[in-house]
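Novice: got a structure for you, letters missing:
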């Protein structure tokens, strides 16, 4: 079945790869600040800044079958360097802005036979990591919210979370900007490489599809084995 998919943030990185993966099989609406990179894809673009704008609901179909929220931050600093305001900003972008959009599209999701919602967390919620206090707190809120939402709206909605480890996107560029750093980051993972945006897009596409119709309330670690394996 051809689904109506709303993708928040789809012009770069993981979001773009998700749009690229889905656009030929589904009707995809990408809400993002720019249309950069989307020119060759058969998608519908909505100008949207998740921190400032309200979605123009008139540009969306009455039925939304899939919802994917991609915006996020990587703010890695020692706790003593992170002010309360930085925690608030990370929570606003990663979590509260997502809540705002879910509220807006709720009735459209209800019009689907069974809507699938996909959110993003981080491996650092499950595995305590130094310098991750702010991002882990914000993403941890997403994991708790997703499970509660999945329970509240079952069986009408399926809600799942993808928790990647470090993935090679522009957001992580300063962590991978020379061969030494990349080798060090590769070696931290049991599979001896950092993630690629396509690795994450493949899981997102699966969770949107009917092939995952018996999966809800899950946090899927897509992390090269980092969250579960200790390979010496």
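Specialist: Yep, that arrived. Computed from a predicted model, the values in this text were never measured in an experiment. Numbers count the residues shown, from 1 in each chain.
Novice: all contacts plus neighbour counts: C-alpha atoms, from now on.
Specialist: Fine.
Novice: centre of the chain versus stretch 217-231, how much separation?
Specialist: Relative to its chain's centre, stretch 217-231 lies at 16 Å (C-alpha atoms, centre = their mean, to the nearest Å).
Novice: how about it: buried residues?
Specialist: For stretch 217-231, the neighbour count (16 or more other C-alpha atoms under 10 Å) marks 217, 219-227 as buried.
Novice: what does stretch 57-68 give?
Specialist: 60, 62-68.
Novice: can you map out the helices along this structure?
Specialist: 13-22, 84-91, 97-110, 123-126, 133-153, 179-187, 197-208 (DSSP state H).
Novice: thinking in terms of the whole chain, how far from its middle is the fourth one?
Specialist: Helix 123-126 has its average C-alpha position 14 Å from the chain's average C-alpha position, going by C-alpha atoms, centre = their mean.
Novice: Hey, what's the angle from the strand ranked longest in the chain to helix 97-110? Just curious.
Specialist: Longest strand of the chain, by residue count under DSSP state E: strand 157-164. With axes from the mean of the first three to the mean of the last three C-alpha atoms, to 10 degrees defining the directions, strand 157-164 sits at 140 degrees from helix 97-110.
Novice: circling back: quick one: which of the buried residues of stretch 57-68 sit in strands?
Specialist: Reading strands off the buried residues of stretch 57-68 with DSSP E, I get 66-68.
Novice: Using JSON lines, lay out these together with distance to residue 108.
Specialist: Listed next are these as JSON lines, based on distance: C-alpha to C-alpha, whole Å:
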{"residue": "66", "distance to residue 108": "10"}
{"residue": "67", "distance to residue 108": "10"}
{"residue": "68", "distance to residue 108": "14"}
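Novice: out of those, who's nearest residue 15?
Specialist: residue 68 (8.7 Å; C-alpha to C-alpha).
Novice: pretty sure that closest one is in contact with residue 8, am I right?
Specialist: Yes - assessed by C-alpha atoms under 8 Å, residue 68 is found in contact with residue 8 at 6.2 Å.
Novice: what does the longest strand of the chain contact?
Specialist: By C-alpha atoms under 8 Å, 6 or more residues apart in numbering, the surrounding residues in contact with strand 157-164 are 109-110, 114-123, 143, 146-147, 149-150, 195, 200, 203-204, 207, 213, 215-223.
Novice: here comes the other one, which I'd like you to weigh against the first:
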């Protein structure tokens, strides 16, 4: 196992299970010190504090170290409804968790990132933000906003050597997506939709995220990386 994160402080928002958990586990294995904000503490040796994207409180960040070498924002939703059935509350919740929550996690910590002199921020979007899918209106809008946030911040903080990148996964086998993979038929059908013949695993996304947040990606910023089995670009 590599040791890209020795002596690095990384903040992860949303790591109780699924992709965030896999990312936290990998960074710990590579020698990093991991701080997790969320609703539930993961079963890992991390430093945890409660944080809710729907009711963000920046005071919870006050005990973080003076220097953060990276932030990885994994909070998200899967709200698949026809456009005509979406309520304003649906749109608002998806926007707050996926986009506004990311801004609320990054802004109070920007000075900590600047002090790292080469920090990496990774935000998790969705293949749906860049590829048109029926019933994805709310999530596509929210994740599109998240990507806009990353693009703007990449420009604003390039001179401070903070990199902002986005990962846009397709369907991944996580607790959040359980209802989409709840039977053998659903799993087979979902796998066939992807040109590479399978749906994603948390480790697929964790591999990309831990690369982009590390010093190995020190000359990469403002990118949206599709980790999607080819679904976003191949037919």
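Specialist: Here it is on my side, so go on. Fair warning: this is a prediction, and the values are worked out from it, not measured in the lab.
Novice: Just send the helices of structure 1 back as TSV, with distance to residue 43 of structure 1 and mean neighbour count too.
Specialist: Converted to TSV, those look like this (distance: least, C-alpha to C-alpha, whole Å; neighbours: other C-alpha atoms under 10 Å):
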stretch	distance to residue 43 of structure 1	mean neighbour count
helix 13-22	8	23
helix 84-91	29	15
helix 97-110	18	16
helix 123-126	30	20
helix 133-153	27	19
helix 179-187	33	14
helix 197-208	15	20
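Novice: got these as a markdown table, with distance to residue 49 of structure 1 columns?
Specialist: Converted to a markdown table, the helices of structure 1 look like this (distance: least, C-alpha to C-alpha, whole Å):
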| stretch | distance to residue 49 of structure 1 |
| --- | --- |
| helix 13-22 | 14 |
| helix 84-91 | 15 |
| helix 97-110 | 10 |
| helix 123-126 | 26 |
| helix 133-153 | 19 |
| helix 179-187 | 31 |
| helix 197-208 | 22 |
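Novice: Find the nearest non-adjacent residue to residue 208 of structure 1, please.
Specialist: residue 116 (5.6 Å; C-alpha to C-alpha, 6 or more residues apart in numbering).
Novice: and the one you found, what is it in contact with?
Specialist: Contacts of residue 116 of structure 1 by C-alpha under 8 Å, 6+ apart are 65-67, 157-160, 207-208.
Novice: Need the counterpart of it in structure 2.
Specialist: Under the alignment (TM-score structural alignment), residue 116 of structure 1 pairs with residue 120 of structure 2.
Novice: thinking residue 192 of structure 1 is in contact with residue 184, fair?
Specialist: No - judged on C-alpha under 8 Å, residue 192 of structure 1 makes no contact with residue 184 at a distance of 9.4 Å.
Novice: For residue 52 of structure 1, find the nearest of the helices of structure 1.
Specialist: Of the helices of structure 1, the one closest to residue 52 of structure 1 (C-alpha to C-alpha) turns out to be helix 97-110, at 8.9 Å.
Novice: Just give me the mean distance for the closest one relative to structure 2.
Specialist: Following superposition, helix 97-110 of structure 1 is found to deviate from structure 2 by 1.2 Å on average (mean C-alpha distance after the TM-score superposition for structure 1).
Novice: neighbouring contacts of that helix?
Specialist: Contacts for helix 97-110 of structure 1 (C-alpha under 8 Å, 6+ apart): 50-51, 54-55, 61-66, 69, 115, 156-157.
Novice: Contacts only, for residue 161 of structure 2.
Specialist: 114, 117-119.
Novice: which residues touch the residue lying closest to residue 112 of structure 2 once chain neighbours are set aside?
Specialist: Nearest residue to residue 112 of structure 2, sequence neighbours excluded (C-alpha to C-alpha, 6+ apart): residue 67, at 4.5 Å. Counting by C-alpha under 8 Å, 6+ apart, residue 67 of structure 2 makes contact with 9, 112-116.
Novice: follow-up on the earlier one: in TSV, list the buried residues of stretch 57-68 of structure 1 along with distance to residue 22 of structure 1.
Specialist: Formatted as TSV, the buried residues of stretch 57-68 of structure 1 follow (distance: C-alpha to C-alpha, whole Å):
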residue	distance to residue 22 of structure 1
60	17
62	19
63	17
64	14
65	13
66	11
67	12
68	12
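Novice: sorry, back to before: per the alignment, the residue nearest to residue 112 of structure 2 corresponds to what in structure 1?
Specialist: By TM-score structural alignment, residue 67 of structure 2 lines up with residue 63.
Novice: re the thing from before, from the contacts of helix 97-110 of structure 1, which is closest to residue 12 of structure 1?
Specialist: Nearest member of the contacts of helix 97-110 of structure 1 to residue 12 of structure 1, counting by C-alpha to C-alpha, is residue 69, at 13.0 Å.
Novice: Number of residues surrounding the closest one?
Specialist: 24 (other C-alpha atoms under 10 Å).
Novice: Touching, it and residue 5? I think so.
Specialist: No - using C-alpha under 8 Å, residue 69 of structure 1 is not in contact with residue 5; the gap is 11.0 Å.
Novice: Name the nearest residue to residue 168 of structure 1, ignoring sequence neighbours.
Specialist: Per C-alpha to C-alpha, 6+ apart, closest to residue 168 of structure 1 is residue 196, 5.3 Å.
Novice: So what does the one you found match up with in structure 2?
Specialist: Using TM-score structural alignment, residue 196 of structure 1 pairs with residue 201 in structure 2.
Novice: Compute the distance between that match and residue 92 of structure 2, please.
Specialist: 28 Å (C-alpha to C-alpha, to the nearest Å).
Novice: One more: residue 148 of structure 2?
Specialist: 17 Å.
Novice: Just list the residues touching the closest residue to residue 14 of structure 1 other than its chain neighbours, thanks.
Specialist: In this structure, residue 14 of structure 1 finds its nearest non-sequential neighbour in residue 197, 4.7 Å apart by C-alpha to C-alpha, 6+ apart. Contacts of residue 197 of structure 1 were listed using C-alpha under 8 Å, 6+ apart, and they are 13-14, 17, 167-169.
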